[in-house]
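S.K.: Provided below for reference: sequence and predicted model.
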Amino acid sequence: MRYGHHRAGASRESASRCRQDDRDRRRLLRRRRGHPLAVGKGAKRPSRARMRGQLLDEAARATLPSAVDVCVCGGGAAGLVAAISAAEAGASTAVLERDFSCGRSILATGGGRCNLTRLDLDARAYNDPAFIDAVCGPLFSTDVLGFFDACGLATSFESEGDTRIYPLSDRASSVREVLLGRARRAGVILACAREVGGIGGDSVLFRELFSDGEHSLRAKAIVLAGRDGFVPAGLDAVPFSPLLCPVACEGLPFDELDGRRVHARVTLLRDGKTVLDEYGEVLFRSYGLSGIVIFNLSRFARRGDTVELDLAPGLDDSSFAKLVSSAGNAAGIVDPVIVDVLGDEKHVSCTVSGLAQTEHAQVRRGGLVTGQFDPATLMVRDRPGLFAAGEVIDIDGPCGGYNLSWAWRSGQIAGTAAAAYAKAGA
């Protein structure tokens, strides 16, 4: 999940926190190993280029055998869990990851806090409820929490009465650390800076980014879990498109409203019919609308749809009018700057012109079509030994822990099943 946001419009903060968590992790590793690049307070920090070179050197030192039981393509959320599950089931396991280190995408989730899962996971919130039900079953969140409990991760609710679950440390880096630690204890080979380019028979073809060399790794079972859009030939797939991002709109003076926030009821209309109706914080941007509720709306919005905002959802129209009449304006109800721009309006509307800041979208829609998988194992039915997990499958859900929950649980299932397949073949 590439960029998650706990607060509306927090993409810059999320990216910054991601970078800080990654620096913290590298500093911890250097201190543990007595590395010469370890720095203390007040010391000059190594340059980004030097850090990049260090990570490439570490990636180059990861040696791969000629063959493994299970090869996991992708070292993000789903890939790490799949690799751990396979290795703990007794399979020799390697991860091929294009990035210079595994699990970096986790650092940006939940605005750098990682909304791990939620207690009230509902299959109906996903784009394919029947498939989610068949794969994850009734103990969806229980299975996810059980896995992380075994990792040694302490968790807590976002707040009293809230069902969203975060690491107790309130840092996504804690989630990444426990996953990497468990993977290493299980004997997983984490081979970073290796870009998967294809599958030939029982071999995964990849390129080393530190040498530009072409190589292959034989595997009895392969788990696809990458975010880079790699889809083997012959499989049915829906083109990838960004989701959970801001929405570009027309029809309001957005330049004058840029940066203002309001708690509103948001209704998405198409041909006069309600497509989505949610309450939450909306952030006005120069190009349109942002915020968690808008990210959820982006899953359904089409060009030409109407977005209606009720700027005072806690008041009925009559009560709103009385307060405005008493005060002479709506500045006692709505942000005075918004009132100055929009007037004493309770209801305003705009027209969707597209999605915005798609390069920072939390997830993507598309990927491998669900109908070609056995839901019990996540193996492709007509490609024995080929499994998939996470975002590479055409599954998406709203904000609030749904997409990470799918990554964790599908990784567990695919990894365990891949190990069983490899051992049976042996």
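M.R.: Perfect, I can see it now. Residues are numbered from 1 along each chain as shown.

S.K.: going forward, measure contacts and count neighbours with C-alpha atoms only.
M.R.: Noted.

S.K.: isn't A83 right next to T93, touching?
M.R.: Yes. In terms of Cα atoms under 8 Å, A83 counts as a neighbour of T93; the distance is 6.3 Å.

S.K.: these two - which one has more neighbours?
M.R.: More crowded of A83 and T93, by other Cα atoms under 10 Å: A83, with 39 against 29.

S.K.: how far away is that one from C114?
M.R.: Remark: distance between A83 and C114 (Cα to Cα, to the nearest Å) = 20 Å.

S.K.: cool, and V334?
M.R.: From V334 to C114 the distance is 31 Å (Cα to Cα).

S.K.: counting neighbours, go ahead and name the busier of these two.
M.R.: C114 (27 against 19).

S.K.: ok, and here's another one to check against it:
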Amino acid sequence: MIRDAVILGAGAAGLMCAMTAGRRGFSCAVIDHSPVAGRKVRLAGGGKGNVTNRFLSPDWYVCSQAGFPDILLRRCTTDFILDMLATFGIGWEEREYGQIFCTEQAARLVEALTEACRETGSDILLRRTLGDIRHEDGLFTVETSGGSVRAPRLVIATGSPAWPDCGATDAGMRLARQWGHKVIPVRPALVPLLFPESWPLHGLAGVSVPANVSAGGRSFRYPLLFTHKGMSGPGILQASCFWKSGEPLHIDFLPEQPALELMHAPENGKSTVLGLFKKHLPTRLAERLVPETLATRKVAQLAKKDREALALALHDHVVVPTRSEGMGHAEAAAGGVDTRDVNPRTLESRKRPGLYFAGEVLDVTGLLGGYNLHWAWASGKAVGESWKKDA
């Protein structure tokens, strides 16, 4: 079988690439080991596919090469994705933090993309395991369990090793190394964090609280969720993208209520210290954060040093996580193919002409809220738009 391009990976990036290229007259073979296309898309956002975000910006991306995603994000806007949904007859809704979801199961979106690919001449080859891949006489030859496919272009859109239950592997990164590309070591991102046994806030599993979490020079104001061994929730998932082993997290449990102001307010003077902060924090959390020696004292009786120490405990709780919960619980992975050897406009390899990368296989990670999936759309679109008929 000879096609204009072979695309490895039938996820969001691979399908977008095939559809875009197909509409421009290029035939593609999309190869995936999974029994279904778009497996991660089908499960994202609780099955409704958090497909993009209203507040799309380069600030929501992690990449070792600053500014690399910027061009492609400008060329693939939020409105472009909404127009795509409208073309497929799929409704959408905007939720908190600008997150945009399908109003029906995301499987419907995958089916529409797959059908659009087939209508424009693409072959969607599922349940295919990869064998040898070589480049000779200007053609890539991809051996699969169902036969070989040849093409002058090869697109690696295989994703990252995050979420292995969906069939995720590091195959694309291993292939990149085969063609001489450096791979930035991958680590779990958008993942819960585990804390040491000595952490004084253990035992609050199930407690959720709005907070501000800081890690690696970035801060996020989102809810936190205490787990049996640490923390999860949107705030921790965001911070995990910037946290590195051995570094501390700083947590502000009262980001909108300055504790000193609360304690200085005359109307709170007769309240006990614990009683005051139970009004602003979940009871179980307040009981842990307020020292027993201060809990039953009247706020008006607190010495200045006690007020300042308590304010610090509430606004700058410091903990060094022991580790994350790992790739098995990660929604994404930071790291991947080094973007310094990739053209930022076309995503073509600078080392091997005709070789392209799209999606999470690259060292570009979107944060929680639809940004990672949007990068898949944007990068797949860019590759599919970059080819010329005389190439």
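M.R.: That came through, no problem. Given the structure is predicted, the values throughout are model-derived calculations rather than measurements.

S.K.: between A83 and T93 of structure 1, which contacts overlap?
M.R.: Residues touching both A83 of structure 1 and T93 by Cα atoms under 8 Å, 6 or more residues apart in numbering: 70, 72, 188.

S.K.: the second one pairs with which position in structure 2?
M.R.: Pointing back at V72 of structure 1 there. Using TM-score structural alignment as the criterion, V72 of structure 1 maps onto I7 of structure 2.

S.K.: give the full set of residues in contact with that match.
M.R.: When contacts are counted by Cα under 8 Å, 6+ apart, I7 of structure 2 touches 14, 18, 28-31, 154-157.

S.K.: if we go to 7 Å?
M.R.: I7 of structure 2 makes contact with 14, 28-31, 154-157 under the criterion Cα atoms under 7 Å, 6 or more residues apart in numbering.

S.K.: also E325 of structure 2?
M.R.: When contacts are counted by Cα under 7 Å, 6+ apart, E325 of structure 2 touches 191-194.

S.K.: kindly reformat the residues you listed as TSV containing neighbour count and secondary structure.
M.R.: Shown next, in TSV, are the contacts of E325 of structure 2 (neighbours: other Cα atoms under 10 Å; DSSP: H, G, I helix; E, B strand; the rest coil):
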residue	neighbour count	secondary structure
V191	28	coil
P192	28	coil
L193	23	strand
L194	19	strand
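
S.K.: and which of those is nearest A376 of structure 2?
M.R.: V191 (19.3 Å; Cα to Cα).

S.K.: Three-state assignment for L85 of structure 2, please.
M.R.: Assigned by DSSP: H, G, I helix; E, B strand; the rest coil, the conformation of L85 of structure 2 is helix.

S.K.: what is the burial count for the equivalent of it over in structure 1?
M.R.: In structure 1, L85 of structure 2 lines up with F148, judged by TM-score structural alignment. Neighbour count for F148 of structure 1, taken as other Cα under 10 Å: 19.

S.K.: could you measure F148 of structure 1 against A108 of structure 1, distance?
M.R.: According to Cα to Cα, F148 of structure 1 stands 18 Å off from A108 of structure 1.

S.K.: is there a quick ChimeraX command that grabs whichever of the contacts of I7 of structure 2 are buried?
M.R.: Listed next is the ChimeraX selection for buried residues among the contacts of I7 of structure 2, using 16 or more other Cα atoms under 10 Å:
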select :14,28,29,30,31,154,155,156,157
